[in-house]
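> Next input, structure requested:
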Amino acid sequence: MSTAANRTTGPDHLWTVDEHLEDILATVRPLEPIELQLLDAQGCVLVEDITVPVSLPPFDNSSMDGYAVRVTDVAGASEEYPAVLTVVGDVAAGQAEPLHVGPGEAARIMTGAPLPPGAEAVVPVEWTDGGLGEGPVTGMRARSQAPEAAGGHVHVYRSAEARAHVRAKGSDVKAGDRALDAGTILGPPQIALLAAIGRGTVRVRPRPRVVVMSTGSELVQPDEQLGDGQIYDSNSFALTAAARDAGAIAYRVGAVADDAETLRDTIEDQLVRADLLVTTGGVSVGAYDVVKEALSSVGDEDEEGAGIDFRKLAMQPGKPQGFGTIGPDHIPLLALPGNPVSSYVSFELFARPAIRTLMGLDDVHRPRARATLTTDKALTSPKGRRQFLRGTYADGEVTPVGGAGSHLVAALALADALIVVPEDVVSVEPGTEVEVVLLG
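All right, here's what the predicted structure looks like:
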C-alpha cells in the first residue's frame, strides 16, 4: 500500500498537493532493467554507460564524390592551367583493398570510401572534367559520369589543401569515449549512434505499461449516437494520449458502467498488462461513485499491504483523489476525478511523475518557469487551495484561457501551461509574476 498507511490522517484530513505527490513517488519504484533489441528500446531509459568500442568513422574517408589526389600534384591548378593526372582506378565505399596513389596519379573515389594510401586530399568531381578532357563537370553531368577506367586521365581545375574533403578517423567519436550516459532516453539519434558503434542490443528500463479506464454509465464512445443525459467519453482518450506523451505504452479501456462488481472485474482483468492503472471518475462523494465502492476493500480481499486510499486534496481542480496498490504484484493505481479538466490536471501533476519514475528517470516533473500575468482583471482563488489555471505561455508572459470551471475542455485545448496560485493567495493582480507549469 502507499505510505499513507503510516500516516495518522483520518478520513477528513485535507492533503496538500505535495503530500499526495510525495506519497505516490515514495510508493512507485522504477521497473527492473531488461536487455532489448535497438528498435524495441526506443523510448526506454538506459541503465548503463555506453563506451565506444570503435572510432567513428573507423578510417579516413571521403566526404565527396571526386578524386583522391596528392596535394603537390594539384598545387596551382586552374581552369587555364589544369593539373592532368593519371587515373589509377576507382575506390568505392566498402572496398577492402584500396588503390595506392603515387606522384601524378589520382583515384576516382565515392562518398564514404576509404582514402587510399598516398592520397592526401579529395577534389570534388565538380572541380574536374570528369576524365572527359572538357571543362569542369557541373550539375547533372557531375552526377551521371560513368566510373573512370584505369589508365585514363582527369583534368583538375582547382588546388586542394591537405585533408580537404576528408573525414578523419575518430572525428565523430574515438574508441574509449563515452557515447551515452545511463539515464538517457533512447530516441532515433541515440539508436543511430548505438547501431553505428556496433551495439545490437542495450540494457534499459522498459517503457511502463499504463492502463487507462473511465467510469460512468453516462459515457458514450465517439462516433456513437448520444442519448438523453449522455456525453462522449473524452477522459480516457485524453489520459491515454497523455500517458503516451509521458513515455508509456498506454492501453485505453472502454468506459465502465456504474457497477462496482463490473469495475472490479475489469480492473482485475487488466492487471496482467499493467505497471500502472489510472481510473477517472467515481471518486467523490456521490451515490454512484463506484470506484470507491469497488476498490475501498481490495486490500482485505487481495494481498496484505495492498489497498486504495481515497482522500481530499487542498487543490482546485482535482480535490477528490485516490491512490494505492492493487493485486498480488501491488500494481500502483491512481484514481482521478471525472471532470475533464480535473482529470487532466491531476494526471499532469501526479500520474506523469509516476510514469517517469517507473521509467527510471531522475527528473520526473514538467519544467516550471516564472512569468508575468497578462490579463484584464485580477484572478481569484479559494483560500487554502492551490489552484491550477489554464494559460498560454510565451516570452516570459502567461495569459489565462477559459475560466476556473473543471468542465471547460475547449479552453484546455488552447492551453500550454498551468498557472499556479498558492494556497495562501486569494487574488493575483495583472502584471504579477507567477509560477507556471509548462505543458508543451
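
> Only C-alpha atoms from now on, for both contacts and neighbour counts.
Will do.

> Pull the contacting residues for residue 100.
By C-alpha atoms under 8 Å, 6 or more residues apart in numbering, the contact set of residue 100 is 116-119.

> I'd guessed residue 61 sits against residue 170; true?
No - counting by C-alpha atoms under 8 Å, residue 61 does not reach residue 170; the two are 10.8 Å apart.

> out of the two, which sits in the more crowded spot?
Under the criterion of other C-alpha atoms under 10 Å, the comparison of residue 61 against residue 170 puts residue 61 first, with 24 against 15.

> To check against the first, give me the structure of this:
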Amino acid sequence: MTTLNEFSSCVAQYDPHALPVTAAQAIVREWATPVTAVERVPLHDALDRVLAEDIISPGDVPAHDNSAMDGYAFRGTALAAAAASDSSTVELTVAGKALAGHPFSGAVAVNQCVRVMTGASMPADCDTVVPQELVTRTGDTIRFAADAVRGGANRRLAGEDLARGSAALLAGRIMRASDLGLIASLGIAEVPVRRRLRVAFFSTGDELRSLGEPLDPGCVYDSNRHTLFAMLRRLNIDPLDLGVVRDQPAALEAALRSAAASADVVLTSGGVSVGEADFTKQLLQTFGDVAFWSLAMRPGRPLAFGRVWSGERPGVGRPALFFGLPGNPVAVMVTFYQIVREALLKMAGATPRPVPVLQAASREVIRKRAGRTEFQRGVAERDAHGQWHVTPTGSQSSGVLSSMSEANCFIVLDHARSDITAGESVDIMLFDGLI
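This next block holds a predicted model:
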C-alpha cells in the first residue's frame, strides 16, 4: 500500500516543512477519491446534488417544429412566387388558427397561411412565420412586404435544443435550478445522484467553550465549528459536528477514531502547530498517514493533510481523509477554500470548476514576503471605466474574523511575489461563487 508520505515525497517542490500551495493542492487532488454509491431521488430533491450519470434526452426538444413568435405561418415558396412576378407585396388567405397545444391539422396551399401563436406547432408544409406587427389584415386576407422576412424565418426546429439520444447533462454536474427545469422538460421525474459526502469535524483546545456555556477566565467561544458547518452546508455536504475536544491525547484519539468510522473526511481546527499541547500531530503519526504538516502560505501555515483509520494502526478499520486546519478563525476559512473545498467537491463526485480570478489595481501598498502564497482580505469595486480596484481590509491578522465579513474577495499574492506598490495589478478571487 502506497502511503501518502511516499507519494508526496515524489511531488515537485515537496517540502514537508513549508510546502508551496500549488504542490499541496496537487497532492490533495490526487488522493480525493469520489464516493461511488448512487441513489435515485425525486427531481424536487435534486437541487445541489451531484449527477451520477449522464441525462440522455428520450426525444427531440422541442418535439416538433414550432413558431418562435405570434404571427402567420406560410410556405416560403410564396416569397419566391412574389419575386418571380415582380411583386413587392405578398397576399395570403388565412386558412385557420394554431395555438400552443392546439395545432392546425388541415392542408395549407401556397397562397394560404395560418394564424399562429408563439410555441404553436407549425402547420404541415409551412416553414416560415411573418410577425403579426408586419402584417396588414383585412378580413381573411393578409398583406406584407415581400422583403419583410426570409424563407424559414421565425421557426424553431424539432430537436433544435436537444436531439433524441443526445446528452442533456453530464455526470459530475452540481444540479442547478435551470438543470431541474431542463430535466422536467424531458419528462424525467427521478435522477441518479451520488450519495452526499459526509464530513465529521471538531475543534480542539482547553480554552474553547460552546455557545451557551459560561466563559471561564482565559476562555473563548468556539467560532470555527460554526464557520465550518456553514461552509460545508454551502457545498451540500452532510456535516457531523463532534463538538469541542479537550487537549488530552486519549480524548483526541477517541474523537479521531470515531470520526473516521462514521465519515468520509475528518476536519479539525487547532492542534496541528508546534505548541506543547498540540497532540494531533503525534497521534496521527501512530494510527494515521500524513502527507504534509506545514504550507508556505499566509494565513494557514500549520495545515496537516493525510489519512486516519478507525483502527489501532494504519490500514486497520475504516479510512478517512484528514485535514488538520489551523486554529485561527481566518486561517480556517482561507485553508478551507484554497485547499479543502476542491477536494470535497471531487470526493462528492462533482467536476470542480476553476474559481474565476480577476485583475485589479491595488489602491494601497501591500507588504508581502517572497517565498509564500498570501491570501489577503480585500474590498473590490469597479470604477466608471470598468477597471477593478481593490483595497485591503485593514489588519490581516488571522485572528480578526471581522475582516472576512467586511471583505468581498481574496487578494491572491503568489509564491514568488514581494511587496506590491499602490496602483500595481494583483489577482483577486471574488467571494461570490466561492463562499
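
> Quick TM-score on the pair, please.
Once superposed, the chains reach a TM-score of 0.72 (TM-score structural alignment, normalised by the length of structure 2), with 401 aligned residues with a C-alpha RMSD of 4.5 Å.

> quick revisit: TSV please, covering the contacts of residue 100 of structure 1 and showing distance to residue 208 of structure 1, secondary structure and neighbour count.
What follows is the contacts of residue 100 of structure 1, written out as TSV (distance: C-alpha to C-alpha, whole Å; DSSP: H, G, I helix; E, B strand; the rest coil; neighbours: other C-alpha atoms under 10 Å):
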residue	distance to residue 208 of structure 1	secondary structure	neighbour count
116	50	coil	22
117	52	coil	12
118	55	coil	16
119	53	coil	22
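
> what about the helices in the stretch 301-440 of structure 1?
Using DSSP state H, counting those that start in this stretch, the helices of the stretch 301-440 of structure 1 run over 340-346, 352-359, 409-414.

> What's the average distance for the longest one when superposed on structure 2?
So that's helix 352-359 of structure 1. Its match in structure 2 and helix 352-359 of structure 1 itself, once the structures are fitted together, sit a mean 2.2 Å apart by mean C-alpha distance after the TM-score superposition for structure 1.

> quick one: the strands in the stretch 201-350 of structure 1?
Taking DSSP state E, counting those that start in this stretch as the test, the strands found in the stretch 201-350 of structure 1 are 201-205, 209-215, 219-220, 231-232, 249-256, 276-280, 307-313, 315-316, 320-326, 331-336.

> Would you convert the ones you listed into CSV that also reports mean neighbour count and distance to residue 174 of structure 1?
Converted to CSV, the strands of the stretch 201-350 of structure 1 look like this (neighbours: other C-alpha atoms under 10 Å; distance: least, C-alpha to C-alpha, whole Å):
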stretch, mean neighbour count, distance to residue 174 of structure 1
strand 201-205, 22, 20
strand 209-215, 26, 37
strand 219-220, 20, 58
strand 231-232, 16, 56
strand 249-256, 20, 35
strand 276-280, 26, 41
strand 307-313, 23, 52
strand 315-316, 24, 52
strand 320-326, 25, 47
strand 331-336, 26, 44
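
> For the contacts of residue 100 of structure 1, could you give me CSV that also reports distance to residue 190 of structure 1?
Output for the contacts of residue 100 of structure 1, formatted as CSV (distance: C-alpha to C-alpha, whole Å):
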residue, distance to residue 190 of structure 1
116, 31
117, 33
118, 36
119, 34
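
> on that earlier part again, looking at the strands of the stretch 201-350 of structure 1, which is nearest to residue 101 of structure 1?
Closest to residue 101 of structure 1 of those, according to C-alpha to C-alpha: strand 201-205, at 40.1 Å.

> quick revisit: just curious, which of the contacts of residue 100 of structure 1 is nearest to residue 361 of structure 1?
The nearest member of the contacts of residue 100 of structure 1 to residue 361 of structure 1, counting by C-alpha to C-alpha, is residue 116 at 46.4 Å.

> Can you tell me what that closest one aligns to in structure 2?
Aligned by TM-score structural alignment, residue 116 of structure 1 pairs with residue 123 of structure 2.

> Identify the residue spatially nearest to its match, adjacent ones excluded.
Using C-alpha to C-alpha, 6 or more residues apart in numbering and skipping the chain neighbours, the partner closest in space to residue 123 of structure 2 is residue 104 (5.8 Å).

> Direction-wise, compare the longest helix along structure 2 with strand 265-269 and give the angle.
Determined from DSSP state H, the single longest helix within structure 2 is helix 249-262. With axes from the mean of the first three to the mean of the last three C-alpha atoms, to 10 degrees defining the directions, helix 249-262 of structure 2 sits at 150 degrees from strand 265-269.

> where's stretch 396-414 of structure 1 relative to the chain centroid, distance-wise?
Centre-to-centre, stretch 396-414 of structure 1 and its host chain are 25 Å apart (C-alpha atoms, centre = their mean, to the nearest Å).

> Sorry, slip of the keys, the one I care about is stretch 198-212 of structure 1.
Centre to centre, stretch against its chain (C-alpha atoms, centre = their mean), the figure for stretch 198-212 of structure 1 is 13 Å.

> Please verify my assumption that residue 399 of structure 1 contacts residue 374.
Yes - here residue 399 of structure 1 lies in contact with residue 374, judged by C-alpha under 8 Å, at a distance of 5.1 Å.

> Having no further points to raise, I will conclude here.
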